[in-house]
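**Student:** need coordinates for the below:
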Amino acid sequence: MDYSQAAKQIFDAIGGKENLSAAAHCATRLRLVLHDEGKIDQAKLDGMDIVKGTFSTGGQYQIILGAGIVNEVYKELSKLTGIEEMSTKDVSNAGSKKLNPLQRFVKMLSDIFVPIIPAIVAGGLLMGINNLLTAQDLFIEGKSLVDANPNLADLAAMINTFANAAFVFLPILIGFSATKRFGGNPFLGATLGMLMVHPDLLNGNSYGEALANGDIPYWNILGLEIAKIGYQGTVLPVLVSSFLLAKIEVTIRKITPSSLDNLLTPLFSIFITGLLTFTIVGPITRTAGNLLSDGLIWLYDTTGFIGSAIFGLAYAPIVITGMHHSFIAVETQLLADLAKSGGSFIFPVAAMSNVAQGAATLAVLLLVRDAKLKGIASAAGLSALLGITEPALFGVNLKLRYPFIGAIIGSAIASGFLAIFHVKAVALGAAGLPGIISIKPGSIIYYIIGMVISCAVAFIVTIILGKRAMKKQG
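**Tutor:** Predicted coordinates for the structure are as follows:
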């Protein structure tokens, strides 16, 4: 492959050096920040065999090339543009300047939660394995695998401990990531998270019971009573406290002599933030977080299959805007408080949307004759079934439109079906075929039926709409 020629064609298609502000690449995509995306020659890019798809999100124009290929093309593109190699974070920061306030807020949440997703997913999948071992009637009538094989009990207990770790100490993960994102020392952020789940505090999961019994412990500081309550499994309190920590740290550093900076800045940053967390920020944000969770649960329970169907219809369009990243914070809170929420209704809907996009993309294989599009559709369709939809969405479905319509119809019907049987996830994972392991054991059969419905409806509607579209084109 002539990477130099491919880079030159891409360079010309994006409007040349004058239109390029920043450039980087990830594992499969060129990630570009352009001054004016209206200058892109989309037809030229679409006609290139090396280009598997394109899309615009978060202020970036991304060109899907594939693993290995993108590295070589980026090297040649750098020679043409003269732009020094940048990290994806640098490009992301450059692209964020083009976003509106809401988009910047969503990007902020994404920057905080995306880095900790592997830890949450690992814990979630382990939780799913534990559910497979301990759920009754899943494999054996009236028994769990542990009941039938008592020698598995300790294995299940160990897996459960491993699974809970990320959620029990969630404030530490969020504190590190959020403080780093807000411009503070991430290790101070982790320390703040540790402070919020310290074993000397009343476990936050026991707060409701202790409140009812009047057993809440307090610090008495010069007549001021401060509740000694932990924040296990919470999201909002540590987010706000991390923001305060970063700003307090930066402010103190500015007014502290450099000779005393390493001593005084961490000391006062942690003490002041910790005091604010337990007196003001924590109690208020704990209540706000509970209200948010209760509101979402109420909305889901009240609107039932209609609300779930609307959410399923809208999920893929939300993905296009990038706003689905804001759901991570909500899902994390729902999963951290399974006793109240019963699990996350967002994950099953996301899975229905993803497999519908995959099925619609695979339907395109039966409708088109273009060899390049067939190649993209086959790989992208399988990827979407496994939970990665960007290649399918931006490389095939949005371009042709009719498969996108077929997919959101399939997603809507399947999501409504899941709501009827109250299908929820008790862990995060790959929102697609592998997501079975993340579903509440008693609902797995309905989840599988939902995926079949989603795929079948999306596939059939795409075929029908595709044939109509081709007839109109002559």
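
**Student:** contacts, neighbours, all on C-alpha from now
**Tutor:** OK.

**Student:** what segments of the protein are strands?
**Tutor:** Using DSSP state E, the strands found in the chain span residues 20-25, 29-34, 53-57, 60-64, 218-221, 224-227.

**Student:** got the angle for the second one vs strand 20-25?
**Tutor:** Relative orientation of strand 29-34 and strand 20-25, computed by axes from the mean of the first three to the mean of the last three CA atoms, to 10 degrees: 170 degrees.

**Student:** next one: the fourth one
**Tutor:** Strand 60-64 and strand 20-25 meet at an angle of 40 degrees, taking the same axes, to 10 degrees as the criterion.

**Student:** what helices and strands are in contact with strand 60-64?
**Tutor:** strand 29-34, strand 53-57, helix 88-96 (3 or more CA pairs under 8 Å, 6 or more residues apart in numbering; DSSP states H and E).

**Student:** could those go into CSV alongside mean neighbour count?
**Tutor:** Putting the helices and strands packed on strand 60-64 into CSV (neighbours: other CA atoms under 10 Å) gives the following:
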stretch, mean neighbour count
strand 29-34, 24
strand 53-57, 19
helix 88-96, 18
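
**Student:** Serialize the ones you listed to JSON lines and add fields for distance to Ile112.
**Tutor:** Listed next are those as JSON lines, based on distance: least, CA to CA, whole Å:
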{"stretch": "strand 29-34", "distance to Ile112": "20"}
{"stretch": "strand 53-57", "distance to Ile112": "18"}
{"stretch": "helix 88-96", "distance to Ile112": "12"}
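
**Student:** quick one: closest of those to Thr321.
**Tutor:** Set against Thr321 and scored by CA to CA, those come closest in strand 53-57, at 6.6 Å.

**Student:** which residues are contacting that closest one?
**Tutor:** 46, 61-65, 320-322, 391, 394-396 (CA atoms under 8 Å, 6 or more residues apart in numbering).

**Student:** looking at those residues, which is nearest Ser242?
**Tutor:** Among the contacts of strand 53-57, and counting by CA to CA, the member closest to Ser242 is Gly322, at 23.8 Å.

**Student:** so what's the closest one up against?
**Tutor:** Thr57, Gly58, Val106.

**Student:** for Leu201, see how far away the last one is.
**Tutor:** If I follow you right, that is Val106. For Val106, the distance to Leu201 equals 32 Å [CA to CA, to the nearest Å].

**Student:** go on, the first one?
**Tutor:** Plainly put, Thr57 is 43 Å away from Leu201 if you go by CA to CA.

**Student:** sorry, back to before: export the contacts of Gly322 to TSV and tack on distance to Tyr218?
**Tutor:** Output for these, formatted as TSV (distance: CA to CA, whole Å):
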residue	distance to Tyr218
Thr57	48
Gly58	45
Val106	37
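
**Student:** follow-up on the earlier one: quick one: closest of the strands of the chain to Tyr315.
**Tutor:** strand 53-57 (15.7 Å).

**Student:** what angle sits between the closest one and strand 29-34?
**Tutor:** Per the same axes, to 10 degrees, the angle that strand 53-57 makes with strand 29-34 is 50 degrees.

**Student:** now the angle between helix 88-96 and strand 53-57, please.
**Tutor:** Inter-element angle recorded for strand 53-57 and helix 88-96: 60 degrees (by the same axes, to 10 degrees).

**Student:** before we compare anything, build this one as well:
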Amino acid sequence: MNRASVEQIVHALGGKENILTATHCVTRLRLVLKDESKVNHEDLNNIDLVRGSFSTNGQFQVVIGQGTVDKVYKEFVNITGVGESSKEEVKDEASKKMNPLQRAVKALADIFIPILPAIVTAGLLMGINNILTNPNIFFDSKSVVDVYPQWGDFANIINLIANTAFTFLPGLIGWSAVTKFGGSPILGIVLGLMLVHPDLLNAWGYGEAQTKGDIATWNLFGLEIEKVGYQGQVLPVLVASYVLAKIEKFLRKRIPDAIQLLVVAPVALLVTGFLSFIIIGPITMNLGGLITDGVVYLFDKAPIVGGLVYGGLYAPLVITGMHHTFLAVDLQLIGTIGGTFLWPMLALSNIAQGSAALAMMLVTKNEKVKGLAGASSLSAYLGVTEPAMFGVNLRFRYPFIAAIIGSAIGGIVLATNLVKASSVGVGGLPAFFSIIPSFWPVFFIGMGISIVVPFLLTLVMGKFANRKEVEVKRSISQ
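**Tutor:** As a prediction, the model looks like this:
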């Protein structure tokens, strides 16, 4: 890394006067620019340090790589004179450029991204438990635990650890959502755990209890409120967290500092708690049920359409950042029907992007692109697609199209067979750990399609693209 390369980055971004704020994450420079149309994408992506670039949610991001990005950022600040900004400051500046829909999508992303490590870890552990406890994987009509009972307690502990994140999911969401909305994180945790308190009827047993007419209730001033928990539910805690944060902020501005500890938190939690059980919970639970029923109906009545649309459009959704909204739907489906048929298609989309990038190693003659394609394809196969998608596939367009076609075909195969994942895990080759074992054969067929089709299509389209480039150069020379 040298100063000249960083100066080239600044120049390609439209000069230091075009840069409003700057920060960085583990692999990328995260910038807010005055005018993104001034960016020279070709020059920027041809700089040795740069592995790709893209714009999302009002931020222009330059992919540099782990470790190197720290050194680049320090030199970047020295050259541009832009003060070191926090990620929150950059996000706030970027949000000024967004429309209401983009702000809503960004809010969901900011809520769910911090809890992803817990959810993905739980998904992987549940996959290991599935392998140990499901029959017909290694033995006919028997599981590993049936054949080797000594592994039973080991599997049971794994299941307990894995289920914790999903059982207390409202606690995780409450912490992240209240933090995002400007309230106290600890109150968000309490709110989320309150919605899954052991004294409440387990949400998964609600249907059976409703059929039997055996649901305990509170009698509040003539109102009968069902004592129901919200395990595995997303919408109730999201809305309740927003209300809690607003009430807390309202009170903090008006209550003297000397008595804030005695007034703000108790009043905020008390009011939000009553609203949650009386209004927010019942309404949002029904709304969540409608969303779940709508998705299930589509994939039940028109699975080809569902698989084609979601399987094909997931990668374009990543570009816009709207893919984060579907994590909430996945979690809602898992909590309601015990599995999601959306997430398996996400895994195939990631694999398809990796295969298209891998094929570019053979297609391109540019040594830098070869290296980037190889490294980014491995990353995509392990569930992180940004380097492959923004650094290679979108840059040349036809690999991205090939990946979408492969992912859409794989999505149709999964959707027509209603392949489900019992949890959200690593969205790449290890994804089968999260798939319900009875669906493994079909999922592996879909995985094969997502590996082979994009790879072959990229090779074919790359050959035509290279031939056309040669013909253009030949005609110019003549």
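
**Student:** before we move on, the earlier item: for Ile306 of the first structure, which of the strands of the first structure is the nearest?
**Tutor:** Nearest of the strands of the first structure to Ile306 of the first structure, taken as CA to CA: strand 53-57 at 29.3 Å.

**Student:** how big is the offset of that closest one relative to the second structure?
**Tutor:** For strand 53-57 of the first structure, the mean deviation from the second structure after alignment is 0.9 Å (mean CA distance after the TM-score superposition for the first structure).

**Student:** so Gly171 of the second structure sits against Ile189, correct?
**Tutor:** Yes: Gly171 of the second structure lies in contact with Ile189 (CA atoms under 8 Å); the separation is 4.8 Å.

**Student:** just want to know which of these two has more residues nearby.
**Tutor:** Neighbours were counted for Gly171 of the second structure and for Ile189 using other CA atoms under 10 Å; Gly171 has more, 25 against 22.

**Student:** so what does that one match up with in the first structure?
**Tutor:** Per TM-score structural alignment, the equivalent position to Gly171 of the second structure in the first structure is Ile172.

**Student:** what do you get for Cys25 of the second structure?
**Tutor:** By TM-score structural alignment, Cys25 of the second structure lines up with Cys26.

**Student:** burial check on that match, number of neighbours?
**Tutor:** 15.

**Student:** now do the contacts for it.
**Tutor:** Cys26 of the first structure sits in contact with Thr88, where contact means CA under 8 Å, 6+ apart.

**Student:** Lys472 of the first structure now?
**Tutor:** Per CA under 8 Å, 6+ apart, neighbours of Lys472 of the first structure: none.

**Student:** which position in the second structure pairs with it?
**Tutor:** So, by TM-score structural alignment, Lys472 of the first structure is matched to Lys468.

**Student:** got it, and Thr361 of the first structure?
**Tutor:** Match for Thr361 of the first structure (TM-score structural alignment): Ala357.

**Student:** for the aligned partner of Phe421 of the first structure in the second structure, grab the count of nearby residues.
**Tutor:** Using TM-score structural alignment as the criterion, Phe421 of the first structure maps onto Asn417 of the second structure. Neighbour count for Asn417 of the second structure, taken as other CA under 10 Å: 17.

**Student:** now swap in the one 4 residues further on and tell me
**Tutor:** Applying the criterion other CA under 10 Å, we find 28 residues in the vicinity of Ala421 of the second structure.

**Student:** ok, now which ones touch it?
**Tutor:** With contact taken as CA under 8 Å, 6+ apart, Ala421 of the second structure is in contact with Gly339, Thr340, Phe341, Trp343, Pro344, Ser434, Ile435, Ile436.

**Student:** quick check, nearest of these to Ile19 of the second structure?
**Tutor:** Closest approach to Ile19 of the second structure among the contacts of Ala421 of the second structure (CA to CA): Trp343, at 37.1 Å.

**Student:** so what's that closest one up against?
**Tutor:** Neighbour list for Trp343 of the second structure: Asp330, Lys420, Ala421, Val424, Gly427 [criterion: CA under 8 Å, 6+ apart].

**Student:** how about the last one, what's its match in the first structure?
**Tutor:** Same thing as Gly427 of the second structure. Aligned by TM-score structural alignment, Gly427 of the second structure pairs with Ala431 of the first structure.

**Student:** surely its match touches Ala384?
**Tutor:** No: contact criterion CA under 8 Å: Ala431 of the first structure and Ala384 do not qualify, at 9.2 Å.

**Student:** could you check which of the two has the larger neighbour count?
**Tutor:** Taking neighbours as other CA under 10 Å, Ala431 of the first structure and Ala384 compare with Ala384 leading, 28 against 25.

**Student:** okay, the strands of the first structure in CSV with distance to Pro237 of the first structure next?
**Tutor:** As requested, the strands of the first structure are exported to CSV (distance: least, CA to CA, whole Å):
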stretch, distance to Pro237 of the first structure
strand 20-25, 34
strand 29-34, 34
strand 53-57, 29
strand 60-64, 31
strand 218-221, 19
strand 224-227, 15
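
**Student:** out of those, which is closest to Phe305 of the first structure?
**Tutor:** strand 53-57 (30.4 Å).

**Student:** residue contacts, the most centrally placed residue in the second structure?
**Tutor:** Here the mean C-alpha position of the second structure is nearest to the C-alpha of His324 (CA atoms, centre = their mean), at a distance of 4.6 Å. With contact taken as CA under 8 Å, 6+ apart, His324 of the second structure is in contact with Val105, Leu108, Ala109, Phe112.

**Student:** of those, which is the nearest to Leu49 of the second structure?
**Tutor:** Nearest to Leu49 of the second structure among these: Ala109, at 28.0 Å, using CA to CA.

**Student:** where's the match of Phe421 of the first structure relative to Ile445 of the second structure, distance?
**Tutor:** Distance, Asn417 of the second structure to Ile445 of the second structure, using CA to CA: 11 Å.

**Student:** Ala392 of the first structure maps to what in the second structure?
**Tutor:** So, by TM-score structural alignment, Ala392 of the first structure is matched to Ala388.

**Student:** residue contacts, the nearest residue to that match once chain neighbours are set aside?
**Tutor:** Nearest residue to Ala388 of the second structure, sequence neighbours excluded (CA to CA, 6 or more residues apart in numbering): Ser376, at 4.6 Å. Applying CA under 8 Å, 6+ apart, one finds that Ser376 of the second structure lies in contact with Gly354, Ala357, Thr385, Pro387, Ala388.

**Student:** Ser376 of the second structure -> the first structure?
**Tutor:** Correspondence of Ser376 of the second structure to the first structure, assessed by TM-score structural alignment: Ala380.

**Student:** gap between its match and Ala27 of the first structure?
**Tutor:** 16 Å.
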